[in-house]
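Colleague: I'd like to go over a predicted model; first the sequence, then the structure.
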Amino acid sequence: MSKKKKSVVKPGQKLIAQNKQARRLFDLSEFMEAGLVLQGCEVKSLRIGRVNFKDGYVRFSNGEAWLVGVHISPYENTGVLAQPDPERPRKLLLHSREITAFQAKAEQKGLSVVPTKMYFSAGRVKVQIALGKGKNVRSKRDDLKARDIARDTARQLAAYK
């Protein structure tokens, strides 16, 4: 009998996309949920799941947080003139105290703020952002080695049952 997978999102939320590269490239510590300022055609494109986190990060300027480098593909049924730039910076909706706290931690400790997943919550688009410390090549190899060892031991335990 197969095991049920753990739910990635809470009940009442619909996952749009997850940034798998963030877990591979960064050690993630603090997570926070933020709203996102979007146009209507971008929301329709997100409902289809057409988003790419490839080089996404959060930039702070003038007391505001901006999501930069996330590609939301244009919606096909939108007129050419109404389509926004797919790579445009998008404003994150956070309280000012949350912005200053994340900005201070990112500047002091040399951390990056990266988006980890995007989902719908009560009809609104939300982005989960996290503080991340970049991994070096050695720590990436150690993670791969630990995963391989865990997989091998699980196979051996399954063989003895």
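Modeller: Sure thing, it's come through.

Colleague: Please make it C-alpha for all contacts and neighbour counts, starting now.
Modeller: OK.

Colleague: Could you look up the SS state of the most centrally placed residue in the chain?
Modeller: The chain has Thr116 as the residue nearest its centroid, 1.9 Å off, counting by Cα atoms, centre = their mean. Recorded secondary structure, Thr116: strand (DSSP: H, G, I helix; E, B strand; the rest coil).

Colleague: another one to put next to it:
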Amino acid sequence: MNSKTIASNKKARFDYFLDETFVAGLLLEGWEVKSLREGKLNLKESYIKDIKNELWLVGSRIDPVKFINQKEGVDPLRFRKLLLNKKEVKKILFAISAKGQTCVPVKLFWKGTLAKLELALARGKKNYDKKASKKIADINRDKERALKNFK
């Protein structure tokens, strides 16, 4: 199937070492799906939280579109339940309980008519690792600029 990325979390690339990735479904309301179709999503400060052995997306913001009927009762910052297999949930919960590991959302994309969230188990980087990652990104950006000007 063809997939189209809605939003990605670029911060996750610089602040973490991404170890293993998972793809999860999201439990969304109707207005949220309409807003996602228009790309009104912010994943920058979001993370995955364990509540009663279930995984929830916390801190993501889906702004409502202008033309929805239910203006009251709309919470753009509400917790959204992640839909995963039991084995995947256990694996993620075990990794989160280990010291120094966390689970971060990497990107949200469409798979057919379903919105899917790509998660990654991650370890925090040290400051010298962050500097090295940013330096490599700067070098690659300069290469792209040089190639663009060359053509």
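Modeller: Received the coordinates, thanks. Predicted model, so just to flag it, every value in this text is computed and none were measured.

Colleague: Which strands or helices does the biggest helix by length in the second structure pack on?
Modeller: Using DSSP state H to define each element, the second structure has its longest helix at helix 127-150. Counting contacts by 3 or more Cα pairs under 8 Å, 6 or more residues apart in numbering; DSSP states H and E, helix 127-150 of the second structure packs against helix 11-15.

Colleague: Show me where the first structure has its strands.
Modeller: 13-18, 26-36, 51-52, 57-61, 64-68, 71-72, 90-93, 112-121, 124-134 (DSSP state E).

Colleague: What lines up with Ala22 of the first structure in the second structure?
Modeller: Residue correspondence to the second structure (TM-score structural alignment): Ala22 of the first structure is matched to Ala12.

Colleague: so who does the nearest residue to its match once chain neighbours are set aside touch?
Modeller: Once flanking residues are discounted, Ala12 of the second structure sits nearest to Val106: 6.6 Å by Cα to Cα, 6 or more residues apart in numbering. Shown in contact with Val106 of the second structure (Cα atoms under 8 Å, 6 or more residues apart in numbering): 8-10, 12, 117-120.

Colleague: Val106 of the second structure and Gly30 of the second structure: what is the separation?
Modeller: 23 Å (Cα to Cα, to the nearest Å).

Colleague: what sits against the match of Ala22 of the first structure?
Modeller: Contacts of Ala12 of the second structure by Cα under 8 Å, 6+ apart are 18, 104-106.

Colleague: For Leu43 of the second structure, see how far away it is.
Modeller: Per Cα to Cα, Ala12 of the second structure is found 10 Å from Leu43 of the second structure.

Colleague: Now for these two: what residues contact both?
Modeller: Pro105.

Colleague: The first structure: which residue goes with Pro23 of the second structure?
Modeller: To be clear, residue 23 of the second structure is Val; Pro isn't right here. Mapped onto the first structure by TM-score structural alignment, Val23 of the second structure lines up with Glu33.

Colleague: who touches its match in this structure?
Modeller: Glu33 of the first structure neighbours (Cα under 8 Å, 6+ apart): 126-129.

Colleague: Adding neighbour count as columns, could you present those in JSON lines?
Modeller: As requested, the contacts of Glu33 of the first structure are exported to JSON lines (neighbours: other Cα atoms under 10 Å):
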{"residue": "Lys126", "neighbour count": "22"}
{"residue": "Val127", "neighbour count": "23"}
{"residue": "Gln128", "neighbour count": "17"}
{"residue": "Ile129", "neighbour count": "22"}
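
Colleague: Would you format those as a markdown table with distance to Ala159 of the first structure included?
Modeller: Listed next are the contacts of Glu33 of the first structure as a markdown table, based on distance: Cα to Cα, whole Å:
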| residue | distance to Ala159 of the first structure |
| --- | --- |
| Lys126 | 43 |
| Val127 | 42 |
| Gln128 | 39 |
| Ile129 | 40 |
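
Colleague: Okay then, goodbye and thanks.
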